[in-house]
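1. Here is a sequence with its predicted model. Questions after.
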Amino acid sequence: MMYMAALISNLIIITLITLDLQLQTPMYFFLKNLSLMDVFFVSVIIPNLIVNSLTHNNFISILGCAVQVLLLSSFTGGDVFILTVMSYDRYVAICSPLHYDAIMNDSVCVLVVSISWGTGVLFGAIYTVGTFSMSFCGSNVIPQFFCDVPSLLSISCSKMVLAIYTSIGIGVFLGMFCFICVVVSYFYIFSTVLKIPTTKGLSKAFTTCILHLTVFTMFIATACFIFLKAPSEEPSITDRLFPVIYTVLSPAINLLI
């Protein structure tokens, strides 16, 4: 039910932005692409959950597991980049409003969104190759309701996992780059917002920015906990809870923006 709620909420966002001519702005163009990524993100998990529920069988093939890792990591990377672009869009809108239309024109918006999708897919491919270059032995039970890298690491018997840690290092570098970009953008945004004389303008700017910052922070924080935490043989409650927040709650709260 939670996955369906996240899926429906993002489909509503996409439909409204597509049909409402007043929402044909760069900000909503980025939000539409973020919701589209999250629709695909959630849809990666739903089919296998439905099949497992109907057949009462928790089996997943190696190919199916690899596809899940590829798609989930691709859409995760794409999400982070889109959220970073949205922070820059808010920076330009608030700090340079007179130049907004010239800077955030249609060509620039399409270009940065294309780069976000492409970078996400490239990161997903590197991450998947690194993950499945390991050897697996012993238990074939994944301690999670979908295929994720930490769970696969916990059942791997590889001593040398250079490939996977290299891909994790790339992910950390890209994540830190996006995080720094967002922090710098919001430093200038809040510095400018605090100079707004009217209470209405101040409230509107703060509301839009705080909600976007909340979504970004929640997504980054849960992703870091999942991907950077050392694998454990006996997963704790938090190990099972955070993937739910990461895969369901973050996509579902796009409606806040």
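-> Happy to help now that I have it.
2. CA atoms for contacts and neighbours, from now on please.
-> Fine.
3. quick one: secondary structure of C147?
-> coil (DSSP: H, G, I helix; E, B strand; the rest coil).
4. Can you name the residues that contact it?
-> Listed by C-alpha atoms under 8 Å, 6 or more residues apart in numbering, the contact partners of C147 are 65-66, 68-69.
5. Quick check: it vs M1, distance?
-> 20 Å (C-alpha to C-alpha, to the nearest Å).
6. Then M218?
-> Plainly put, M218 is 21 Å away from M1 if you go by C-alpha to C-alpha.
7. Check I180 too.
-> 35 Å.
8. ok so, going back, neighbour-wise, which one of the contacts of C147 leads?
-> V69 (24 neighbours; other C-alpha atoms under 10 Å).
9. packing partners for the helix or strand hosting that residue?
-> Assessed by DSSP states H and E, V69 sits inside helix 62-95. Here helix 62-95 touches helix 26-55, helix 100-103, helix 106-132, helix 162-193, helix 199-228, going by 3 or more C-alpha pairs under 8 Å, 6 or more residues apart in numbering; DSSP states H and E.
10. Can you lay out these as CSV showing mean neighbour count and distance to N10?
-> Below are those laid out as CSV (neighbours: other C-alpha atoms under 10 Å; distance: least, C-alpha to C-alpha, whole Å):
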stretch, mean neighbour count, distance to N10
helix 26-55, 18, 5
helix 100-103, 14, 27
helix 106-132, 18, 17
helix 162-193, 16, 23
helix 199-228, 16, 14
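11. and the comparison structure, right after this:
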Amino acid sequence: MGKNPVEVNLTSMTEFILLGFSDYPNLQMFLFIIFFFVYVIILMGNGIIVLVTRLDQALQTPMYFFLSNFSFLEVCFVSATLPRMLTNLWTQKRSISLFACATQMSFVLMLGNVECLFLTVMAYDRYIAICNPLHYPLVMNHKVCVQLVAACWITGILVEIGQTCQIFSLPYCGSNQINHFFCDIPPLLSLACGDTFLNEMLVFTVAMLFVMIPFLLILGSYSKIISTILRLPSATGRTKAFSTCSSHVIIVAMFFGSAIITYLRPKTKHSSRTDKFLSLFYTIVTPMFNPMIYTLRNKDVMIALRKLLP
């Protein structure tokens, strides 16, 4: 008996084509230059935050311990997508092997989940510092901070390894062109054969656990924080408290806003162009603005930075 053509496709599917920004053929070199400089800014900016918070004794507090780890995470997160995108723009060779695609997806989703948890932990830190300042040194001691960071990493890694295996166990047939600049779940699911309802439900469940629930916890923390700040008798105290929290709120709004729309909106509303635009926000724009927001809006970090500079 002859093979079914679908079966032939299933067995021969060994690579995908990342279309990226190929719909702008005249802008390839311009986009390469832009994204290259963005990558350098992200590496330098977040690297400086890690260095400053580790070397300056005045910044050896839980808040800056979390900020240092968050900046390191941002470097890892952007490195999971940008180098491959830059290579594709430079060489115009857009193929990616099945294994490399699965590896990239695993890292992007894992680091994205860890970032959601990190931002929640940072909100909890601010909540304890402002709402329960007397208990802060006891509750947020160094051991607890290390345990919280470790828990974020372990949880994110375990869940995403399972989800990636589940996505790549699907049969893929027909087109192997991924209309995205990295291997992400929505464009890959659109290429899968057969019924993907269970897979979509699993993606929705994981997104609820790692995106929506942390976001709601952060909102709850900040509602208590704002309530406490407004009761402070000193206007200077209120200004300082708001200033401490505002940087974190900006990052949360940028990251969670784009992630919620990407992973929790109905499949019928998905558009490859919109998905790419939103993905740029949480994979590239947030890591780029993180050091700017935290240094320019933070006097302690600016003072520490001046000490390091000759």
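-> Thanks, I have the structure now. All figures in this text were calculated on a predicted structure; none of them were measured in a lab.
12. Distance to A5 of the first structure added to the helices and strands packed on helix 62-95 of the first structure, as a markdown table?
-> Below are these laid out as a markdown table (distance: least, C-alpha to C-alpha, whole Å):
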| stretch | distance to A5 of the first structure |
| --- | --- |
| helix 26-55 | 10 |
| helix 100-103 | 35 |
| helix 106-132 | 24 |
| helix 162-193 | 27 |
| helix 199-228 | 17 |
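13. Select, out of those, the one closest to M86 of the first structure.
-> Nearest to M86 of the first structure, of all these, is helix 26-55, at 6.5 Å by C-alpha to C-alpha.
14. Would you mind finding the match for G130 of the first structure in the second structure?
-> Correspondence of G130 of the first structure to the second structure, assessed by TM-score structural alignment: Q166.
15. no wait, M2 of the first structure
-> Using TM-score structural alignment, M2 of the first structure lines up with V38 in the second structure.
16. Pull the number of nearby residues for its match.
-> 17.
17. Contact partners for it?
-> Listed by C-alpha under 8 Å, 6+ apart, the contact partners of V38 of the second structure are M288.
18. ok so, going back, tell me how far the closest residue to the match of G130 of the first structure other than its chain neighbours lies from A192 of the second structure.
-> The shortest distance from Q166 of the second structure to any non-neighbouring residue, by C-alpha to C-alpha, 6 or more residues apart in numbering, is to N199 (7.7 Å). Between N199 of the second structure and A192 of the second structure the distance is 10 Å, computed by C-alpha to C-alpha.
19. again with N290 of the second structure
-> The spacing between N290 of the second structure and A192 of the second structure, counted by C-alpha to C-alpha, is 36 Å.
20. I42 of the second structure too?
-> Distance from I42 of the second structure to A192 of the second structure, by C-alpha to C-alpha: 34 Å.
21. Looking at those two now, which is surrounded by more residues?
-> More crowded of I42 of the second structure and A192, by other C-alpha under 10 Å: I42, with 26 against 19.
22. so what's the more buried one closest to, chain neighbours aside?
-> For I42 of the second structure, ignoring the flanking residues on the chain, the nearest one in space by C-alpha to C-alpha, 6+ apart is M288 at 4.9 Å.
23. quick check, the one you found in a helix?
-> Yes - using three-state DSSP, the secondary structure at M288 of the second structure is a helix.
24. what residue of the first structure takes the place of it?
-> Aligned partner of M288 of the second structure by TM-score structural alignment: A252.
25. Pretty sure T295 of the second structure sits against M302.
-> Yes - counting by C-alpha atoms under 8 Å, T295 of the second structure touches M302, with 5.9 Å between them.
26. So the two - more neighbours on which side?
-> The residue with more neighbours, out of T295 of the second structure and M302, is T295; 20 against 14, by other C-alpha under 10 Å.
27. list the contacts for that one?
-> So T295 of the second structure contacts 49, 301-302 (C-alpha under 8 Å, 6+ apart).
28. mind checking how far the residue nearest to I284 of the second structure when sequence neighbours are not counted is from T120 of the second structure?
-> Leaving aside its chain neighbours, I284 of the second structure sits nearest to V78 (6.1 Å; criterion: C-alpha to C-alpha, 6+ apart). Distance, V78 of the second structure to T120 of the second structure, using C-alpha to C-alpha: 20 Å.
29. Equivalent analysis for M254 of the second structure, please.
-> 14 Å.
30. Neighbours of the nearest residue to F227 of the first structure once chain neighbours are set aside, how many?
-> Excluding the flanking residues, the one nearest F227 of the first structure by C-alpha to C-alpha, 6+ apart is P150, at 6.2 Å. Neighbourhood size, P150 of the first structure [other C-alpha under 10 Å]: 21.
31. Can you find the partner of P150 of the first structure in the second structure?
-> In the second structure, the residue matched to P150 of the first structure (TM-score structural alignment) is P186.
32. Could you do N52 of the first structure as well?
-> Using TM-score structural alignment, N52 of the first structure sits opposite N88 in the second structure.
33. Nearest spatial neighbour of that match, chain-adjacent residues omitted?
-> Using C-alpha to C-alpha, 6+ apart, the closest residue to N88 of the second structure is R94 (5.3 Å).
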